[in-house]
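sharing a sequence plus its predicted fold:
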Amino acid sequence: MNKIFISHSSFDSKYVEKIIDLLETIGLPSEKIFCSSFEGYGVKLGTDFLSYLKNELNNEILVIFILSNNFYSSTICLCEMGATWVKTNMHIPILIPPFEYSDVKGVIPTIHGMKIDEKERYNSLKDIIEKEFGISPINQSIWERKRDNHLKQIKELIESSPVSSHPLSGQNININDDYYINSNEIIKRQSKIEWPNDYEMQLHYINKQKEAVQNLKEHNPLDIDKNEFKIIREKARIEWKNDYEMQLDFEQRQVESLRRIKEL
């Protein structure tokens, strides 16, 4: 392996930063870490991200997936998942609680995965990194001290983060319950407008939009005041009248931003 690519949601960057610190503690040089959320580890200004990713991914890339509800709510992350699965051979999923192994969907297997607060798994992660990148092992006493300090910081992050509902759980909030009645017709009509002569893309568009409708119906952040969420949802419907994917993306970003404001 010649590089590690960390696939993650930008909303989970505070956890990703801790993983980067740990990789560097193990002895991995910073230039061998690709992570889009931090300057010096990502794509240079002016570079097309998807093109860069397409050119960079190969069998010599180890992919670490930072999995959470935020990850599965991101269209970009799901695109990354598909691309990395096809073009790379080695993958390590790391889950952020309360996200569970049972929540993992798509192509990522969980047999070699770990939770970000599982102490025992970090020794295995260290062994894999040392082996794949030819790194001389760090002094064991130093490693244990740095690992335990890392875990302490991770647990503090988890405990300080608001508990969010799973994107496919909870009760539907009562905002215009009949809003989605004609969604299928709207989606089909819009697919022909977006992709008039491409039936494959029409089908892809329809499936993604229907999935977004289902997620919107069940999106119910329990830690957000219902009136505040109502304002967010109504604005999403005004801004993106015929695009349910964008409505969902807008809602989730606004909800996460509201959570962060409440933490200040």
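Done, it's in.

C-alpha from now on. contacts and neighbour counts both.
Fine.

tell me which residues of stretch 201-218 come out buried.
Within stretch 201-218, the residues that qualify as buried are 202, 205, 206, 209, 210, 212, 213, 215, 216, 217, 218, counting by 16 or more other CA atoms under 10 Å.

please, which helix or strand holds the first one?
Residue 202 belongs to helix 199-218 when elements are defined using DSSP states H and E.

next one: that helix to chain centre, how far?
Here the centre of helix 199-218 is set off from its chain's centre by 19 Å, with CA atoms, centre = their mean, to the nearest Å.

again with stretch 168-182
Chain-centre distance of stretch 168-182: 24 Å, with CA atoms, centre = their mean.

mind listing residues that contact it?
Residues outside stretch 168-182 that contact it (CA atoms under 8 Å, 6 or more residues apart in numbering) are 213, 215, 217, 218, 219, 220, 230.

do you have the helices of the stretch 1-150 of the chain handy? List them.
Taking DSSP state H, counting those that start in this stretch as the criterion, the stretch 1-150 of the chain contains helices spanning 13-26, 49-56, 69-72, 75-87, 119-133, 140-160.

what is the longest one packed up against?
The one in question is helix 140-160. helix 13-26, helix 119-133 (3 or more CA pairs under 8 Å, 6 or more residues apart in numbering; DSSP states H and E).

out of those helices, which is closest to residue 235?
Minimum separation from residue 235 across the helices and strands packed on helix 140-160 (CA to CA) falls at helix 13-26, 26.5 Å.

does residue 192 touch residue 202 like I think?
Yes: using CA atoms under 8 Å, residue 192 is in contact with residue 202, at 6.6 Å.

second one coming, line it up with the first:
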Amino acid sequence: MNSHYVLFELGARWGAKKPLFPLITDNKGVSILKGPLQGINALVAHEEGQLFQFVADIGKELGIVPEGPNSYHGQMKQFIKSLANTGANEKPVKAQSSQPQKESNSEEYSGANEQIKEHCKQEWPDDFHMRAHCIAEQSKALLILQQGRPSDIEEDDFVTIRKKAARDWPSDFHMRAHQEKEQFEALRRLKDL
């Protein structure tokens, strides 16, 4: 973030509305993003779940389905460990939410894995390949939902968006996460008006 060239490239990509997948390795997390970049959904490399999301997002943009996480989980753990060994003494900052993550999300999503399996079984009763793909997509979406409130979204707005998405898509986490993302982006655009 100290390089003017990097900031210029990030700004140009953002301004051109091209896909942008920032992965932050700095222990300060998303707090290092300034200006219009604060509104983008940056992921933090110190968190396993966010790295899984990063791989899924890149795969989706490229139109490919990445290999299962078990094929690269070992390398991911080594990568996270290497970040911890870069000499930074600070603990990594958790991304986005200011709420107590474990308590609220464990209650809000208790039984989610069973719900995902049942949803995908109903969607794909006789196509096991598509059922497995459905479960993977739903699980990735659940990881996004579990990240909680983005730092630039007000608590009241977040609660309104989350409740509506849960009401509209009670058994589809993928569509819930998609609807929330669209609503967050719309809120950000409204703030710029």
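Looks like it came in fine. Everything numeric here is computed off the predicted structure, so don't read it as measured data.

tm score of chain vs chain?
Here the TM-score for the pair of chains, by TM-score structural alignment, normalised by the length of structure 2, is 0.54; 121 aligned residues with a CA RMSD of 2.8 Å.

before we move on, the earlier item: looking at the helices of the stretch 1-150 of structure 1, which is buried most?
The highest mean neighbour count among those, using mean count of other CA atoms under 10 Å, belongs to helix 69-72: a mean of 21.

would you mind measuring the gap between the ends of stretch 113-132 of structure 2?
Stretch 113-132 of structure 2 stretches 13 Å from its first residue to its last (CA to CA, to the nearest Å).

got it, and stretch 84-100 of structure 2?
Taking CA to CA, stretch 84-100 of structure 2 runs 23 Å from one end to the other.

residue in structure 2 paired with residue 148 of structure 1?
For residue 148 of structure 1, the aligned position in structure 2 is a gap, per TM-score structural alignment.

any idea how far residue 239 of structure 1 is from residue 195 of structure 1?
Taken as CA to CA, the span from residue 195 of structure 1 to residue 239 of structure 1 is 21 Å.

now the most centrally placed residue in structure 2: closest residue in space that isn't a chain neighbour?
For structure 2, residue 144 is the residue whose C-alpha lies nearest the centre (CA atoms, centre = their mean; 4.0 Å). Leaving out its chain neighbours, the residue that sits closest to residue 144 of structure 2 by CA to CA, 6 or more residues apart in numbering is residue 177, at 6.8 Å.

ok, the one you found - contacts?
Shown in contact with residue 177 of structure 2 (CA under 8 Å, 6+ apart): 141, 142, 144, 145, 165.

now do 7 Å
Residue 177 of structure 2 makes contacts with 141, 144, 145, as judged by CA atoms under 7 Å, 6 or more residues apart in numbering.

trace it over to structure 1, please.
Using TM-score structural alignment, the equivalent of residue 177 of structure 2 in structure 1 is residue 248.

secondary structure element for that match?
Here residue 248 of structure 1 is assigned to helix 244-263, by DSSP H and E.

quick revisit: which of the contacts of residue 177 of structure 2 does structure 1 keep?
Retained in structure 1: 141, 145, out of those (criterion both residues aligned by TM-score structural alignment, their matches' CA atoms under 7 Å).

one step back: would you format the helices of the stretch 1-150 of structure 1 as JSON lines with distance to residue 101 of structure 1 included?
JSON lines is the format used below for the helices of the stretch 1-150 of structure 1 (distance: least, CA to CA, whole Å):
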{"stretch": "helix 13-26", "distance to residue 101 of structure 1": "18"}
{"stretch": "helix 49-56", "distance to residue 101 of structure 1": "27"}
{"stretch": "helix 69-72", "distance to residue 101 of structure 1": "12"}
{"stretch": "helix 75-87", "distance to residue 101 of structure 1": "16"}
{"stretch": "helix 119-133", "distance to residue 101 of structure 1": "15"}
{"stretch": "helix 140-160", "distance to residue 101 of structure 1": "17"}
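
so which of these comes closest to residue 99 of structure 1?
Nearest of these to residue 99 of structure 1, taken as CA to CA: helix 69-72 at 6.7 Å.

before we move on, the earlier item: of the buried residues of stretch 201-218 of structure 1, which is the nearest to residue 22 of structure 1?
Within the set of the buried residues of stretch 201-218 of structure 1, residue 215 lies nearest residue 22 of structure 1; the separation is 34.4 Å, counting by CA to CA.

what do we get in structure 2 for the closest one?
Using TM-score structural alignment, residue 215 of structure 1 lines up with residue 144 in structure 2.

how near is the nearest residue to residue 246 of structure 1 once chain neighbours are set aside to residue 7 of structure 1?
With CA to CA, 6+ apart as the criterion, residue 246 of structure 1 has its nearest non-adjacent residue at 6.3 Å, and that residue is residue 240. Here the distance between residue 240 of structure 1 and residue 7 of structure 1 works out to 27 Å (CA to CA).
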